[in-house]
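Undergrad: the following comprises the amino acid sequence and a computationally predicted model.
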Amino acid sequence: MNGVVIPIITPDSFDFRAYMAESEPKAKVLGADTWRNALIESVRSGDKITGARLPWPSTYDNLRFRSGEVTLWQGINGHGKSQLLGQACIGFANQGEPVCLASFEMKPVSTLKRMLRQVAMNDRPTEKVVNSLMDWAKGRFWLYDQLGTVKPEMIYAVIRYCADKLKIKHIVIDSLMKCVRGEDDYNGQKDFVDMLTGLARDLEVHIHLVHHVRKGENEEKVPGKFDSKGSGAIADQVDQVLTVWRNKKKERAIEVMLRQQMQIDDETRKKPDALLICDKNRHGEWEGSTALWYHPQSLQYIGDKRCVPTNMVGL
């Protein structure tokens, strides 16, 4: 990707001091008439579901991502939650809702390489696709570049900067444990997530928070919202809880078949490679799971057992 630039936000490239200070106090006691237009719009919309969509049509009528909310993306380490969320973010950006991805566990170029394969639909993208992706990303996609631990006040400043100056609508924080002192710092976790929910509401952005769950004795067991590492207040405070789970049992079965030079039977093949589970949906009635199949060459998750990758951005 030499010579090709995608917007990178670093602690040194911008003066965040102004954004670290608390904003001017706003009057919180307002006349009911303040919400007249919002209430009229809610009546006009009726039960119509609104917000940014995920890449899988089966989720369109069940799960959306609206401004002013926080979604917790959780999963066992190595189950693909960051990769799946990255694919979702490509979809958000392509719907005209700009994204900033702040990964404290992965260098920007590694994130972009993964993103490149997802839009190229294969594992050998050309330089032409690189340039097309970079052109597409202008005004749609930003990366915050800082590895390791980060102080909550910096996250506060970055989110405010992204919303104010860049008009970003989706902000990914990957992951929670890089922003608090430890798994047993329950007050720190509660305060941090409380800060995120307040920022999302006040700035009208959607914040996606990545978090790990306890591995447990059996990785084949699908974790729930109460399996998050740390404080139970994390799931309580957010608007949506999504769990990403890989079907390790299927992976092991296929590995045995291949080792024994056996044909993979249809029953095994049609089982999903992963599940995206909605364990909490504060502003919607639906809770359930979506079956996904994994295409390793493109790093895409597909909502169809035929497992054909999709052209996500029309490159």
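TA: Nice, thanks for sending it over.
Undergrad: can we go C-alpha only for contacts and neighbour counts from here?
TA: Noted.
Undergrad: what about the strands in the protein?
TA: 8-9, 70-75, 99-103, 141-145, 170-174, 206-212, 240-246, 274-281, 288-295, 300-302 (DSSP state E).
Undergrad: would you reformat those as TSV and include distance to residue 84 and mean neighbour count?
TA: TSV is the format used below for the strands of the chain (distance: least, CA to CA, whole Å; neighbours: other CA atoms under 10 Å):
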stretch	distance to residue 84	mean neighbour count
strand 8-9	21	16
strand 70-75	10	27
strand 99-103	13	26
strand 141-145	16	22
strand 170-174	12	25
strand 206-212	11	24
strand 240-246	8	25
strand 274-281	9	21
strand 288-295	10	19
strand 300-302	7	26
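Undergrad: what's the closest of those strands to residue 183?
TA: Residue 183 sits nearest to strand 206-212 of all these, at 10.2 Å, using CA to CA.
Undergrad: tell me the helices and strands packed up against the closest one.
TA: Contacts defined by 3 or more CA pairs under 8 Å, 6 or more residues apart in numbering; DSSP states H and E place strand 206-212 against strand 70-75, strand 170-174, helix 186-203.
Undergrad: below is structure B, check it against A:
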Amino acid sequence: MRPAEIAQLLARNADAVAKHLLPNGKREGNEWRCGSVSGEAGKSLGVHLHGDKAGIWSDFSTGESGDLLDLWREVKNISMPEAMAEAAEWLGVNPEGKKPHFARQQKVYKKPTTKPADALPGSPAWQYLTQERKLSEATLKAFRVGQTPKSVLFPCYNPAGELVMTKFRHVAGKKFGVTEADMRPALFGWQAVPPEARTVAICEGEIDAMSFAEYQIPALSVPFGGGTGAKQDWIEHEFDSLERFDLIYVAMDMDDVGRQATAEIIDRLGRHRCRVVELPHKDANDCLRAGVSLADMQELLAKAKTLDPTELRNAGEYVDGVIAAFNPNQAEIGFATPWSKCATLHFRPGELTILAGVNGHGKSEGVGHITLDAIAHGIRACVASMEFKPQRWLQRLVRQASCVDRPADAYVAKIMQWLGNGLWVFDVSTSAKCQRMLDVFAYARQRYGINLFIIDNLSKLDIDPDDYNKQRDFVDKLTDFAKDHDVHIILVAHLRKGNNDEQPGGKFDVLGGGAITNLADTVLIWWRNRKKEEKLKQGNLDDIEVKQLEKQPDALCLCEKQRNGEDEPRIALWFHKASHQFLGAPGAAPRKYVHYLTTGQPSADLAGIDAEVF
């Protein structure tokens, strides 16, 4: 809940709030009057109680003014986050209760081992920042800049004042980075943000954050520069702290990676409160060194705009995609299947895939394998599996990751640690409400940067199986969600029951009506070769017959539609029982996604390709 939302709720109860905060005041007409924020009797401070200005206050002796949340902070002499928490409690609202909570094993980060020594006047670091970068002594002290004989040190504190990360930059040359491994990604500059601030700028470099401070603008710097994906992992950790700001100016560098970062930051922190700052130079420090005045910078912020609607794009932005279309051998965005023999089926951002099959044909297991492989390639996934409790389908995923039917406890723990970096769970094992699911997905995308969502399956949503219009509307919302947030969604569905399941179905057999497959970008049919399984169970087969049967695939993944691909491949797959993986050829080795040798485990079960080594 943002400060403006809490202030709006307080304004609805302005009379009660004024009496609570300033009990020694008294009512005069439409205002509550007292001497100052200290609460003594008098008339200098007035609070509007009704009308359009309800909740607005001014202290005419000091010039201070604001809304009731500002007044709460001033009267209590506390920080903005503390005021937000106290006011919400007084109002009887619980902002934390509305947030979805995801069960996952989070990565353990290390704290910096030493606190940076303060930069000293006259040192190389001090001279570099004050003379070359034009930063003032007051700014260096406010940001607690440190030093080594060769470098500037930038300490990253959290809002509570704890040191969580330290970065360095060599005075000579452009070498920079973090001082130690495995520190939590953190914004730089919390130590200099005023406690009353409800507006902040987010920029691309520590020196830029300090340059904005020279312009009297509270600023925070991202830890890993421009770009998307893992570069913006800091959002997950800073999401709650940034809720205190009503307005966020996004002022990344004026280059391609800066613009990419701007788009992701705004999508995840909220278009409603983010504004894009167009600077006349590459970054804020270049503006400072070029002599851009305080008045000019304030005018630039006043002119900052929301990001253009996603539907409105300049044709020139598509140059990379058009070039890629003429060069199909180039690496495509998104992720591929786990099967190297299939290079033409791709799961792209902004698309919806429907994967359908008959009950018991292994479609959930197949989707699990696809998801696992995507995670191994850096994709962040959120799975909504309403047919199974999380422990059950995670057990299957652990088996697929280890290639072992019954991995040791220590091995399971390592795999869960690995999954915790890239997998989130929508924990509903009964029917799920469609709108609630989309709300949680939006939160997951914004906070954690999820770029793959799995819904297993359509029949477990709060939609009547015969209500084709509602099913179509939900799938339509999924396609919009995928495009708006630039993510991929896989929706698992059932096929209509036929006379038997000896032959694969098609896209016209998907339950829910033809509209949902028409709306989808890709349609996959998953089929299990039960006839082969039944024949192999017979005890009268000779070796030749067994070998002939084993050449037949155990499953087929049939692409019935791929709107943005040039092929609709037919993928034959063989099931590996120990790992529950689907392989591209008979006798192929499964891929071991997490390598962890323990005593007593057969080496045969561990055959495969390593994805991660601990």
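TA: Perfect, I can see it now. Quick caveat: nothing in here was measured; it's all calculated off a predicted structure.
Undergrad: follow-up on the earlier one: okay if I get the strands of structure 1 as a markdown table plus distance to residue 116 of structure 1?
TA: Listed next are the strands of structure 1 as a markdown table, based on distance: least, CA to CA, whole Å:
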| stretch | distance to residue 116 of structure 1 |
| --- | --- |
| strand 8-9 | 16 |
| strand 70-75 | 22 |
| strand 99-103 | 15 |
| strand 141-145 | 13 |
| strand 170-174 | 18 |
| strand 206-212 | 21 |
| strand 240-246 | 22 |
| strand 274-281 | 22 |
| strand 288-295 | 14 |
| strand 300-302 | 11 |
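Undergrad: figure out which of those strands is closest to residue 268 of structure 1.
TA: strand 288-295 (12.1 Å).
Undergrad: tell me, that closest one lands on which residues of structure 2?
TA: Counting by TM-score structural alignment, strand 288-295 of structure 1 lines up with residues 569-576 of structure 2.
Undergrad: distance of residue 25 of structure 1 relative to residue 210 of structure 1?
TA: 30 Å (CA to CA, to the nearest Å).
Undergrad: repeat for residue 73 of structure 1
TA: Counting by CA to CA, the gap from residue 73 of structure 1 to residue 210 of structure 1 is 5 Å.
Undergrad: mind listing the shared neighbours of these two?
TA: Applying CA atoms under 8 Å, 6 or more residues apart in numbering, one finds that residue 73 of structure 1 and residue 210 are jointly contacted by residue 81.
Undergrad: for residue 311 of structure 1, which of the helices and strands packed on strand 206-212 of structure 1 is the nearest?
TA: strand 170-174 (21.4 Å).
Undergrad: in structure 2, what stretch matches the closest one?
TA: Residue span in structure 2 matched to strand 170-174 of structure 1, by TM-score structural alignment: 452-456.
Undergrad: mean deviation of that stretch from structure 1?
TA: Comparison of stretch 452-456 of structure 2 with structure 1 after fitting gives an average deviation of 0.5 Å (mean CA distance after the TM-score superposition for structure 1).
Undergrad: which residues are in contact with that stretch?
TA: Under CA under 8 Å, 6+ apart, the answer for stretch 452-456 of structure 2 is 364, 379-387, 441, 487-493.
Undergrad: the residue positioned nearest the centre of structure 2 and residue 5 of structure 2, how far apart?
TA: Centroid-nearest residue in structure 2: residue 449, 1.7 Å away (criterion: CA atoms, centre = their mean). Noted for residue 449 of structure 2: a distance of 25 Å to residue 5 of structure 2, by CA to CA.
Undergrad: what do you get for residue 408 of structure 2?
TA: Residue 408 of structure 2 is 50 Å from residue 5 of structure 2, by CA to CA.
Undergrad: kindly report the same for residue 433 of structure 2.
TA: Distance from residue 433 of structure 2 to residue 5 of structure 2, by CA to CA: 26 Å.
Undergrad: show me what contacts residue 69 of structure 1?
TA: 197, 200, 201, 204, 205, 206, 207, 238, 239.
Undergrad: so how do I select the buried members of those residues in PyMOL?
TA: Remark: buried members of those, expressed as a PyMOL selection using 16 or more other CA atoms under 10 Å:
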select buried, resi 197+200+204+205+206+207+238+239
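Undergrad: farthest-apart pair in the contacts of residue 69 of structure 1, please.
TA: Based on CA to CA, the longest span within the contacts of residue 69 of structure 1 runs between 204 and 238 and measures 14.8 Å.
Undergrad: returning to what we had before: looking at the strands of structure 1, which is closest to residue 264 of structure 1?
TA: Closest to residue 264 of structure 1 of those is strand 288-295 (CA to CA; 15.3 Å).
Undergrad: and the closest one, how far from structure 2 on average?
TA: Looks like 0.8 Å for strand 288-295 of structure 1 (mean CA distance after the TM-score superposition for structure 1).
Undergrad: same for that strand, what does it pack against?
TA: Using 3+ CA pairs under 8 Å, 6+ apart, strand 288-295 of structure 1 sits against strand 274-281, strand 300-302.
Undergrad: what separates residue 11 of structure 2 from residue 200 of structure 2, distance-wise?
TA: Counting by CA to CA - residue 11 of structure 2 and residue 200 of structure 2 are separated by 24 Å.
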